[in-house]
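> Pasted the sequence and its predicted model underneath.
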Amino acid sequence: MATSSTPGPLTPGPLLLRKPVKIACIQLASGADKAANLSHAADKVREAASSGVKIVVLPECFNSPYGCDYFPSYAEELLPSPPSPEQSPSFHALSAMARDNNVYLVGGSIPELSQTTQSSTSSSDKPKPTYYNTSLTFSPTGTLLATHRKIHLFDISIPGKITFRESDVLSPGNTLTVVDLPEYGRIAVAICYDIRFPELAMIAARQGCFALVYPGAFNTTTGPLHWRLQGQARAMDNQIYVALCSPARDTSAVYHAWGHSLVVDPMAQVLVEADEKETIVTAELDGDKIEEARKGIPLRDQRRFDVYLDVSKGSKTGSEP
């Protein structure tokens, strides 16, 4: 997988977003057929790019159904990188989507299989499968820029509503992912439940990101409660853009995604929001809007690190191996 050096903090000065850019969140309808899902995603990326979009985002688990029962059977090996087409058809499909359409592509997420060696008392070591929820970001040339493994696993229990435990199958990643897009600036990529932990967003913002990008799949219990609210909160706290990309809702599936993919501006205003059906939502991002927000409400200059700690100090940032 791609690796990157840890970006340092940026001081006030040049625009975080060097020039305006159009972003698209593709609220994709996926089913049980992985090959069909990849082909359908390619069609939708092509459709988004035809409207002048330069940054495209796919949903969490876009190549498979979402659920602990599905992760192992749909998982693909990504290491050593690049994997072969047999090891990871999704890797190669995403690379081609980015290259063929000349876009930066945040490839939602896919289940990843990592074969690790587990020491034993027998004469040989046994490989132990480890699974991750992994997002791959590609450049307009189809080059892998960064890999994010979901850091915070979705383990919740709301009585009478929903119980879900990703940790029954998945392992967590260990790195906050910041990606350099040379023409534009930096973005941070995280996945779904990661958005509930504001420290990630604060660190990314203080390291000069102009946008936080979250492929996600909130459900019909947590979605109406917190999906839009979380997007607006991360934008408000950090005065940068936030993009949330969900799968379309499929009521015949085991897991019912909320949908409502959206983009929020640095003043926490929702620029565009989908309903629950398959669609593409787009928004124009402008670096001047970030500076306007930060000058009007100057949080950047008013923080009291003499009273509380700066969580960005000593953070582990870059890309998974």
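Perfect, I can see it now. As the structure is a prediction and not an experimental result, all values here were calculated from the model. Residues are numbered from 1 along each chain as shown.

> For the rest of this, base every contact and every neighbour count on C-alpha atoms.
OK.

> tell me the contacts of the nearest residue to Leu78 once chain neighbours are set aside?
What sits nearest to Leu78 in space, not counting adjacent residues and going by C-alpha to C-alpha, 6 or more residues apart in numbering, is Ser88, at 6.4 Å. Going by C-alpha atoms under 8 Å, 6 or more residues apart in numbering, Ser88 touches 76-78.

> State the distance from Ser88 to Pro159.
Per C-alpha to C-alpha, to the nearest Å, Ser88 is found 38 Å from Pro159.

> Then Tyr131?
Distance, Tyr131 to Pro159, by C-alpha to C-alpha: 28 Å.

> and the two? which has more neighbours close in?
Tyr131 (22 against 7; other C-alpha atoms under 10 Å).

> Surely the more buried one is within a helix?
No. Going by DSSP: H, G, I helix; E, B strand; the rest coil, the assignment for Tyr131 is strand, not a helix.

> also this one, for the comparison:
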Amino acid sequence: MTKIAVLQMTSGIDPDINAAALCDAIQQASGGGGKMLFTPEMSGLLDRDRKRAAANIVEEADDRVLASVRNAAARHGVWVSLGSLAIKTSEGRWANRAFVIDSDGAIVARYDKMHMFDVDLESGESWRESNAYAAGNQVVVVEDTPVGRLGLTICYDLRFPALFEQLGRHSCDVIQIPAAFTVPTGKAHWHVLQRARAIEASAYVVAAAQVGTHADGRTTYGHSLVIDPWGEVMLDLEGERCGLGFAAIDHARISDVRAQVPSLANRRKIAN
């Protein structure tokens, strides 16, 4: 058994305030016996005003949220799966980038969100992530974390089974799906899609989420989840407030489920 912590937060437009909340969560995770903390998408800055946000989106080496999280991880001896930060790339565009940080504060993996959220919702919300962010093109699996083999995804990636097919082929023990999900899409699809991904991969899913009304005016769905390989919801932080929750990753459970339903072993390549 490996105890993990899951942070549900309401990130705002001030990176220093967000960094302080993340560092406090790392301390709480350590105090509660968590070996690894999972945080939501855009943990360091959530600002739909791209002109205002641009002043706070810098290259990785200059990102003070990332530096603060690395220092706190080392200070408290906790791994951190930092759901994502907005990072300026060398090409001048932005990346929605996840980081895995070990208990010494070292960055052991990075993943850039592949699928851009370009939609018009019936609620009137319109999002064009691709106008500012460059899509990633690499499937990333991190070996030898406290939870075993960890597959990295971010938010809208949830809707694209081909990515999870690739992660399934890597026999991930845990797949992270940090998010800032809208309320309409969350109510309709959040739980069912998260459970489906866990079942398909015979793996735990950890989905740390943004929640509530943010300083930039958006509202996010919350309901940070931990789901076991059978599709059972082990933790649901609901949709009202930020906070920290704990769950246990049981590797024997993964083996048991894969023995009962050996879909990964039975999978065949389908010709076009």
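Arrived safely, thanks for sending. Since we're looking at a predicted model, the values are computed, not measured.

> mind checking what Ser171 of the first structure lines up with in the second structure?
If you follow Ser171 of the first structure across to the second structure using TM-score structural alignment, you land on Ala134.

> Identify the residues contacting its match.
The contact partners of Ala134 of the second structure, taken as C-alpha under 8 Å, 6+ apart, are 93-96.

> Which among those residues count as buried?
Among the contacts of Ala134 of the second structure, those classed as buried by 16 or more other C-alpha atoms under 10 Å are 94-96.

> And for the aligned partner of Phe138 of the first structure in the second structure, the neighbour number?
When the second structure is aligned by TM-score structural alignment, the residue opposite Phe138 of the first structure is Ile101. For Ile101 of the second structure, the tally of surrounding residues (other C-alpha under 10 Å) stands at 25.

> Skipping adjacent residues, who's closest to Ile101 of the second structure in space?
With C-alpha to C-alpha, 6+ apart as the measure, Ile107 is the residue that lies nearest to Ile101 of the second structure, at 4.5 Å, once sequence neighbours are left out.

> Kindly reformat the buried ones among the contacts of Ala134 of the second structure as a markdown table containing distance to Ala208 of the second structure.
Listed next are these as a markdown table, based on distance: C-alpha to C-alpha, whole Å:
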| residue | distance to Ala208 of the second structure |
| --- | --- |
| Trp94 | 22 |
| Ala95 | 19 |
| Asn96 | 15 |
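
> Ala5 of the second structure: which of those residues is nearest?
If you rank these by distance to Ala5 of the second structure using C-alpha to C-alpha, Asn96 comes first, at 22.2 Å.

> For the closest one, which residues are in contact?
Asn96 of the second structure touches 42, 84-87, 112-113, 133-134, counting by C-alpha under 8 Å, 6+ apart.

> for Lys3 of the second structure, same thing?
Applying C-alpha under 8 Å, 6+ apart to Lys3 of the second structure gives the contacts 33-36, 246-249.

> Next: Gly12 of the second structure.
Going by C-alpha under 8 Å, 6+ apart, Gly12 of the second structure touches 18, 44-47, 214-216.

> Most neighbours out of the residues you listed, which is it?
Highest neighbour count within the contacts of Gly12 of the second structure: Gly44, with 33 neighbours (other C-alpha under 10 Å).

> for the stretch 101-250 of the second structure, what spans make up the strands?
Here the stretch 101-250 of the second structure has its strands, by DSSP state E, counting those that start in this stretch, at 107-112, 118-120, 126-128, 141-145, 148-152, 174-176, 204-207, 211-213, 219-221, 225-227, 233-236, 243-249.

> any idea how far Ala209 of the second structure is from Val6 of the second structure?
Distance, Ala209 of the second structure to Val6 of the second structure, by C-alpha to C-alpha: 9 Å.

> Show me whatever sits in contact with both of these two.
By C-alpha under 8 Å, 6+ apart, Ala209 of the second structure and Val6 have these common neighbours: 39, 224.

> returning to what we had before: wouldn't the residue nearest to Ile101 of the second structure be in contact with Ser81 here?
No. Contact criterion C-alpha atoms under 8 Å: Ile107 of the second structure and Ser81 do not qualify, at 9.9 Å.

> What is the burial count for the counterpart of Ile162 of the first structure in the second structure?
Taking TM-score structural alignment, Ile162 of the first structure has Glu125 as its aligned residue in the second structure. Neighbour count of Glu125 of the second structure, defined by other C-alpha under 10 Å: 11.

> The one 4 residues further on now?
Using other C-alpha under 10 Å, Glu129 of the second structure has 17 other residues around it.

> for the one 10 residues further on, same thing?
Using other C-alpha under 10 Å, Val139 of the second structure is surrounded by 16 other residues.

> Equivalent analysis for Gly31 of the second structure, please.
Using other C-alpha under 10 Å, the number of residues around Gly31 of the second structure comes to 10.
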